[in-house]
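[1] heads up, no residue letters with this:
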């Protein structure tokens, strides 16, 4: 079962991706529930900030290949994270793959434990990181991003910080996030909302300009013969036909 756990302490709402049996893959139900939970946060005056975290050993494995969300729903979720009038802080203690990196990029602040690993695995199943490029391209280092998106290589937290996917990393992610959350609790809510608007303006420009085209591209790629072969190979735990 997909689900989103909820907890609240001193103005911070913690939302936990809680579908460890699918490695917190973004299924249609999970995307709907996370969208609803974030929308609640946007209208709750008791929420100063949101922490997005996970259960299990994986923050998010990307799109659920057995029950994927509609591309439009994924765009809506990512934009909601960017537009939310409360800061969204990612707390990562596990692995992040593909679409999960888009979720990470949409957050305002991201911290991870040093055991976490990351990979843009889209090219290895015959698709491209189309929709997740909306929050990703305005925020990440383009040269480093090119290598990782084109090869699908796995990389560590130090590289994720250098790339711009993470704000910070440490052995104890909660110790790293302690001063961050304390700072957010000391900030005026209106000031946080207006400051976030300034910081996310370029990201939202990308959504306004490119979301429709990238949604169409994602749909075409996921329904293509290479993608069918790549996803079948992934589910069957074998190399796809194009591997040399």
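    Structure received. These numbers come from a predicted model, not from an experiment.
[2] Please make it C-alpha for all contacts and neighbour counts, starting now.
    Fine.
[3] Give me the residue at the spatial middle of this protein.
    Nearest residue to the geometric centre of the chain (Cα atoms, centre = their mean): residue 103, 1.3 Å.
[4] That one: what's it in contact with?
    Shown in contact with residue 103 (Cα atoms under 8 Å, 6 or more residues apart in numbering): 78, 132.
[5] before we go on, here's another structure to hold up against the first:
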């Protein structure tokens, strides 16, 4: 199992636990995460979902070793489907970030209803350096970011801080590392006070535009992403990355 689910006191805690590839978005991890989100959605005792990770990294992005083996649109479609599942879940999804997030992992961050990050956490959209583009995850990220901020972090591929992520709207707030657990507990305590109908209908208001965007543009984004992953330039860059060499 790469993803674990535990429910208690109205909170379903889903933990990414795939340390061997730094919680990369492998087929297995995406399947298990989707199944656990569905289970939390259907559990009448759950009012809020907490998504967190074990280990030092929240998510390292797409599983590049799998991306080299299978070049169909199914991988990007799974990323699109995950974003839609989070957006349409009738319960708030809170992400706790205690470790860095890269590339495709930012799709989870962009879709979640609330994101609380430790100040030491860093972010980067590294696709541009591998001959790729953040096509599938742009569905949620472009809904969160001002156009200038999106252009900056999409095109540069640079690493940026939790404080900057909060300033540009990617995360809800950044807190000192030793205050992360307290901040998350406080946020969850507020959310579980909401009624199921109140939470579901309020979330529906907040995510309507995002869901419409995913439904309108999701398949095109998945096809574009698959085509980029299959391109000779990206294949060379991914091979160089996996072998720790500098791409030509």
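    Everything's here; your move. Small disclaimer: the values here were computed from a predicted structure and weren't measured.
[6] ok, back up a step: the residue nearest to the centre of the first structure corresponds to which position in the second structure?
    Taking TM-score structural alignment, the alignment pairs residue 103 of the first structure with residue 108 from the second structure.
[7] Relative to residue 173 of the first structure, how far out is residue 110 of the first structure?
    Here residue 110 of the first structure is placed at a distance of 10 Å from residue 173 of the first structure (Cα to Cα, to the nearest Å).
[8] more neighbours, the two?
    Each of residue 110 of the first structure and residue 173 has its neighbours counted (other Cα atoms under 10 Å); residue 110 has more, 23 against 17.
[9] Under a three-state scheme, what state does that one occupy?
    Put simply, residue 110 of the first structure is strand when judged by DSSP: H, G, I helix; E, B strand; the rest coil.
[10] now the helices for the first structure?
    Using DSSP state H, the helices of the first structure run over 28-42, 71-83, 99-106, 133-136, 142-151, 157-163, 173-186, 189-222, 225-235.
[11] Which residue numbers in the second structure does the last one align to?
    Aligning helix 225-235 of the first structure against the second structure (TM-score structural alignment) gives residues 232-242.
[12] what's the mean deviation for the matching stretch versus the first structure?
    The superposed stretch 232-242 of the second structure is, by mean Cα distance after the TM-score superposition for the first structure, a mean 0.7 Å from where its aligned residues fall in the first structure.
[13] chain center to that stretch: distance?
    Offset of stretch 232-242 of the second structure from its chain centre (Cα atoms, centre = their mean, to the nearest Å): 23 Å.
[14] Would you mark the buried spots in it?
    For stretch 232-242 of the second structure, burial by neighbour count (16 or more other Cα atoms under 10 Å) applies to 234-239.
[15] Same check on stretch 44-59 of the second structure?
    Buried-residue list, stretch 44-59 of the second structure, by 16+ other Cα under 10 Å: 46-54, 57-59.
[16] between those residues, which is closest to residue 156 of the second structure?
    The closest of those to residue 156 of the second structure turns out to be residue 59 (Cα to Cα; 19.8 Å).
[17] what's near enough to touch that closest one?
    So residue 59 of the second structure contacts 22-25, 100-102, 104-105 (Cα under 8 Å, 6+ apart).
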